[in-house]
Every structure is written in C-alpha cells, then in structure tokens.
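>>> pasting a predicted model and its sequence here:
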Amino acid sequence: MQIKPTALLSGIVRHFLVVESDTQSTMRIFSDGNTGIVFNYGDTLFYQNEMQPGPASLPVSFLYGQLDAYRNVWAHGSIRLLIAVLYPFGAAALFKIPASELRNQIVGCDDCFKTDVELVNDEIASLPAIHDKIRAAEHFLLSQLHGSGSGNALVTHAINVIHSQNGLVPVTQLAALTGVTERQLQRKFEEQIGISPKRYAGVTRMQYALRMLRKKSTDLSLAGIACESGFFDQAHLIREMKNLSGLTPGQYLSPTNVLAANFVRLGH
C-alpha cells in the first residue's frame, strides 16, 4: 500500500509504503534508486551483517542508503513496517551530509536524528489506524526538516531526464543536457544521491523492465521486454536482474511474492 505524503514533505518523501505480513518469511530488498526511513511496529527484524558471522537485529527505526547489492531481512513473528520512501536526494537533503557516506549503510534513527526517536517509535506502534501512524511519522520528519527540503536543481533535472527516458540515456548526453562536464555530474550525483549517474540510470532501466513484468496485461514476451527496456537480449536482462536482485523473472513474479517494486518475499 502506497500513500502520498503531506504537501509539506512532498519535496523529500516520494510516498509512504506499508508492509504487513503474519507469515514468517525472509524478504529481499534491492535498489530502486531511492533511500528510505523504516519504522518497525511489528516484531524485531534481522539481517545478515557482513561484519559478523551471525544475523544482526535491526533498530526499531532506521535509515537505509543506496544499495549496491541486495539484502535479506526477516522476522520470527509478524512484520509491520511503515517506510518513508525518500527521493534519491532525500537522505542528503534531510541530514545535510554527502549521500555517498550512507551508501550501503543501515543506520539507526537514534544515530541520525538529534531528538528522541523512541517517542515517535512508541507513538507509531500504539496508534491503531495506518493514517494516524503516517501522520505521526510526518510530524516527526517535519520537525527534523531544517532549511531546504528538496534536492540540488542540477541533480533533480538530471533525474527527471533519466526517468523520462526510462534510464536509456548515456552519461555524455545527460551531461550535455544539464550543461556540466561528466566529471562534475558524477561528483554531484555522488554528493546528492550516493551513486554515479550511470549506476542510477541502470537501476532506472531495470525498474522500468520490472514494471513491464508486473503488468499482467502486457503482450510482450520476456525477450520483448528486454528489447523495449534497452537490454541486448533476454539473457542480458536476466543476468542484470540477478546482479541487482539475485532473482530470475520467474522468481520475482511468483504469486504473493512482490510486496513492493524492490521488496520481495522469498518464503519461509
């Protein structure tokens, strides 16, 4: 379930996403070009931390930056997540730090925000209705928003161009359209988004292919989707999809698996 934010947050929050499940399962998250803030009002979430051999528990609320590789998360009970999906530049705009520092990071909100995060965590958990939980999250985020709540104009323009072309735009052309050198564009993307323009365009192209996959009414075959979304052939699409998500198209589209575009239930 996706819900649009209040107008006051519309420059930084793309939408709120609600994920609820009572089935014990592992879930996989992979890059869609956005970052996000997760408020967990269910049972404790766990993930595999590369820095230690066993699983690690996630904070009740946390921020995730741009992801280079997919991650698996799971709970031993109910899953109840309210996710503020930020625009690609949202983390840098909100925290006033280079987005590159958040790349591949999961950071507890206690370490991100100066105010007492436990209060909003408790409030979100105690409120019965989803719209009330979202209102509490919005009030909290607005209290943290100091100064500009939007991204750099050059980067925003570049992102709009990338999306208008479904990711099928070379970096040379993107630099020419934004009036800067490729090196300047690269630096701005690293600062504001946390990944390169080439990487962002590639993720956008894959998300375009996944949207076509999810459309039940499409008449295109997998080979047709690959061609339409700018891949050399079906094998190229499958290879790139596995690199991004670890999944084949068939695994991605298994019944009840897709919780969000980049959030998939893997099973028990």
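That came through, no problem.
>>> C-alpha only now, for contacts and for neighbours.
Noted.
>>> now the residue nearest the centre of the chain: how far from residue 12?
Residue closest to the average C-alpha location in the chain (C-alpha atoms, centre = their mean): residue 34, at 3.8 Å. According to C-alpha to C-alpha, to the nearest Å, residue 34 and residue 12 sit 11 Å apart.
>>> overlap in contacts, those two.
Common neighbours of residue 34 and residue 12, using C-alpha atoms under 8 Å, 6 or more residues apart in numbering, are 86-87, 89.
>>> residue 228: which of these is nearest?
residue 87 (25.4 Å; C-alpha to C-alpha).
>>> burial measure for the closest one, as a count.
Residues lying near residue 87 (other C-alpha atoms under 10 Å) number 23.
>>> surely it meets residue 37?
No. The criterion here is C-alpha atoms under 8 Å, and residue 87 misses it with residue 37 at 11.2 Å.
>>> longest helix of the protein?
For the chain, the longest helix by residue count, based on DSSP state H, is helix 197-214.
>>> and the strands in the stretch 101-250 of the chain?
Here the stretch 101-250 of the chain has its strands, by DSSP state E, counting those that start in this stretch, at 106-108.
>>> how about the helices of it, start to end?
109-112, 117-126, 130-144, 153-164, 171-178, 182-192, 197-214, 222-228, 234-245, 249-252 (DSSP state H, counting those that start in this stretch).
>>> any chance of CSV for those helices, columns mean neighbour count and distance to residue 2?
What follows is the helices of the stretch 101-250 of the chain, written out as CSV (neighbours: other C-alpha atoms under 10 Å; distance: least, C-alpha to C-alpha, whole Å):
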stretch, mean neighbour count, distance to residue 2
helix 109-112, 16, 22
helix 117-126, 16, 17
helix 130-144, 16, 11
helix 153-164, 17, 20
helix 171-178, 15, 30
helix 182-192, 19, 25
helix 197-214, 21, 16
helix 222-228, 18, 25
helix 234-245, 17, 21
helix 249-252, 16, 20
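>>> the structure to be compared is supplied as follows:
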Amino acid sequence: MEAQYVRWRPAAAVRPFADWYTGYEQHGLPGRHRGLPSPYLTLIVTLDEPLRIAAHPDPATPPGRYDTLIGGLHTTPAIITHDGRGAGIQVALSPLGARALLGLPAGELAGADLDAACLLGPLADELRERVCLAAGWPARFRIVDELLTRRADPALAPAPEVSFAWRRLCATGGTLSPAELAGETGWSGRYLSRRFGIEIGLSPKVAARVARFDRARRRLQASGGAHPLAALAVECGYYDQAHLSREFSALAGVPPARWWAEEFRNVQSPLELTAADSGHDR
C-alpha cells in the first residue's frame, strides 16, 4: 500500500475547534488500517469509496460503510478495511469544540462512530458534495473552513476549568496526575472527573493515557520508526520500555514495532500546505 497525506491549518475562525485537516490518498493492495485513540474527535469526509469500518471501538456497533463519519474519543482502535484505494479529508476536532460544532458535549460521543449527518444534518451532504467537486486540496480545505465556520457557535463552550484542564493535560502529554490537574483548577478530583466525563468522554486518568500514547506514537511516526523505544518511553513519561509496549498493545492492539511495520512501511511524510501553495492569502 502506498499513501500520501497533505496537512492544512484551519482558518482562524475554526482553530478553537479543530487543530488541523489531513487530506489522504492511498492505492495498492487491499488491506486494513487501525484508527487509533487520540485526543481528537474525528470528522471524515470521503472523496470516492465509502469508509468501511470492520470493527468499531464499541464492539456493540456493527460493521458499516460511511460517506461521512464523526467518531468520539475512544481507547481501543477501529479497524478500517479498504479495497486498495481511497481518498478523503480527516478533521481533528477538539472535544472542547463539540458543543460549538456538533451541538452536544463530546462525552455523549465517547466510543461512538456515527454518520456525520446524524449530527450535522444536511450540512454533511453539502460538505461531501462540494469537496468532491473541488479541484485540489487547498480548494477542498477552504470549503471545510467555510462550512465549519458557518456551523460553529462559539457561545457554546465547556466550563473554563474543564477547558483549562484539558489544554494542560494535552500540553504536558498526559504526564500530570489527576490530583495535580484538579489542584490547578481549584476543583476536587471527583468533581473534575465527573465534569470530564460529561464534556470530554474520558476520565482525567484515561485521557492522560491517551494523550501520552498519542505523543509517543506521533514521535515514533515522525522518526520513520527509528526512534529507540527505551528513549521514547522516557521522553513520553512511561516507566520504561516495557510499560510503553504494554500501553501500545492496550491502546493500538499491537506493540509499537508491529504497528509501524503494518501502517507506515510505504507511507510518505505529510506534506504541509499553506495559503502560498494555493495562490491566496488566508
């Protein structure tokens, strides 16, 4: 399998709710891909074949095909199958923006995969139709900017303490303990955990595990799979390499080396696009 990825920073109006857009194209032999736990909700808009999910993070959800999809935070991988080709746009949504963009807290989406129309209504179909007709990645990303800006209601936001705690947890890569995090908000650990469950969908302790794992797997990916695992474990706050491998197996379903070999053997590094690449100012 060969794959190419293109990254784009959202428009200023969207950045409080989404960190980046990724355009992807792949072709080759049929296979499968692991959709890993991360600190982001996922919005996927396909450009050709529907997204085929063979196994969801929630095992009670049957396999399905999706032209557009929204997925909540989760702690086990989704298994995505393909016939050798596929293209689409993946939007990394902050759980802090779930109320503003989706109309409900991220906690109500924990572990779930839904047709995006269930939450976005007709906008989901409009989004897919327009990006499919657009020529080139910059034009497609600008359509995503336009429609998410239209959809967003900045007045809908979690409590400031939840937003602060979530940003601190992500900025520190999950290395702050729940007690430290609660202390910085001025809330009790129990109250912070309850509010996290509502607004984020994970407890502070589990969210820290996901953030730490996400940092480790991204560093491993950026190194081309060459980052020594013992050093990676220390850098990302694990006790040792064995601890890193156990957490990887728990959250990705396989150890680090196997994950890398299965997912990225023929994948190019993401190409970062900016306004200069499309001939327009942003």
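Yes, it's here. Every value quoted in this text rests on a predicted model; they were computed, and no experiment measured them.
>>> quick check, residue 222 of the first structure in contact with residue 236.
No. Counting by C-alpha under 8 Å, residue 222 of the first structure stays clear of residue 236, with 11.0 Å between them.
>>> returning to that earlier point: in the second structure, what residue corresponds to the residue nearest to the centre of the first structure?
Under the alignment (TM-score structural alignment), residue 34 of the first structure pairs with residue 40 of the second structure.
>>> list the contacts for residue 47 of the second structure?
86-89, 128, 131-132.
>>> what sits closest to it if chain neighbours are left out?
Residue nearest to residue 47 of the second structure in three dimensions, not counting chain neighbours: residue 88, with 4.8 Å by C-alpha to C-alpha, 6 or more residues apart in numbering.
>>> equivalent analysis for residue 165 of the second structure, please.
residue 181 (6.2 Å).
>>> and the one you found, what's its match in the first structure?
Match for residue 181 of the second structure (TM-score structural alignment): residue 174.
>>> distance of its match from residue 234 of the first structure?
The value you get for residue 174 of the first structure to residue 234 of the first structure, if C-alpha to C-alpha is used, is 26 Å.
>>> cool, and residue 43 of the first structure?
Counting by C-alpha to C-alpha, the gap from residue 43 of the first structure to residue 234 of the first structure is 40 Å.
>>> cool, residue 31 of the first structure as well?
Where residue 234 of the first structure is concerned, residue 31 of the first structure sits at a distance of 21 Å (C-alpha to C-alpha).
>>> what do you get for residue 22 of the first structure?
In terms of C-alpha to C-alpha, residue 22 of the first structure sits 36 Å off from residue 234 of the first structure.
>>> follow-up on the earlier one: the longest helix of the first structure to helix 234-245, inter-axis angle?
110 degrees (axes from the mean of the first three to the mean of the last three C-alpha atoms, to 10 degrees).
>>> what range does helix 197-214 of the first structure cover in the second structure?
With TM-score structural alignment as the criterion, helix 197-214 of the first structure aligns to 204-221.
>>> would you mind getting the average deviation of the matching stretch from the first structure?
Between stretch 204-221 of the second structure and its aligned stretch in the first structure, the superposed structures give an average distance of 1.8 Å (mean C-alpha distance after the TM-score superposition for the first structure).
>>> likewise for stretch 160-167 of the second structure?
Mean deviation for stretch 160-167 of the second structure: 1.8 Å (mean C-alpha distance after the TM-score superposition for the first structure).
>>> against the first structure, where does that stretch fall?
Stretch 160-167 of the second structure corresponds to residues 153-160 in the first structure, going by TM-score structural alignment.
>>> how far does the matching stretch sit from the chain's center?
18 Å (C-alpha atoms, centre = their mean, to the nearest Å).
>>> now stretch 214-224 of the first structure
With C-alpha atoms, centre = their mean, you get 24 Å for stretch 214-224 of the first structure.
>>> do the same with stretch 179-194 of the second structure
25 Å.
>>> what's next to that stretch, contact-wise?
For stretch 179-194 of the second structure, using C-alpha under 8 Å, 6+ apart, the contacting residues are 161-162, 164-165, 168-169, 178, 203-204.
>>> neighbours around the equivalent of residue 69 of the first structure over in the second structure, how many?
Using TM-score structural alignment, the partner of residue 69 of the first structure in the second structure is residue 76. If you count neighbours by other C-alpha under 10 Å, residue 76 of the second structure ends up with 22.
>>> residues contacting residue 76 of the second structure?
36-37, 57, 250-253.
>>> pull the most distant pair out of those.
Across those (C-alpha to C-alpha), the longest gap, 12.4 Å, separates 57 and 250.
>>> thought residue 112 of the first structure was touching residue 97?
No. Residue 112 of the first structure lies out of contact with residue 97 (C-alpha under 8 Å); the separation is 10.6 Å.
>>> distance from the chain centre to stretch 67-84 of the second structure, please.
On C-alpha atoms, centre = their mean, the centre of stretch 67-84 of the second structure falls 10 Å from that of its chain.
>>> and stretch 67-78 of the first structure, by the same measure?
That offset, for stretch 67-78 of the first structure, works out to 13 Å (C-alpha atoms, centre = their mean).
>>> before we move on, what about stretch 81-99 of the first structure?
10 Å.
>>> list the buried residues for that stretch?
Neighbour counts over stretch 81-99 of the first structure (16 or more other C-alpha atoms under 10 Å) mark 81-94, 98-99 as buried.
>>> which pair in those residues spans the largest distance?
It's 81 and 98 that sit farthest apart of the buried residues of stretch 81-99 of the first structure, by C-alpha to C-alpha, at 26.6 Å.
>>> surely residue 90 of the first structure is in contact with residue 10?
No. Residue 90 of the first structure lies out of contact with residue 10 (C-alpha under 8 Å); the separation is 10.4 Å.
>>> quick check: residue 196 of the first structure vs residue 126 of the first structure, distance?
Taking C-alpha to C-alpha, one finds residue 196 of the first structure at 40 Å from residue 126 of the first structure.
>>> hang on, the match of residue 69 of the first structure in a strand?
No. Counting by DSSP: H, G, I helix; E, B strand; the rest coil, residue 76 of the second structure is not found in a strand; it is coil.
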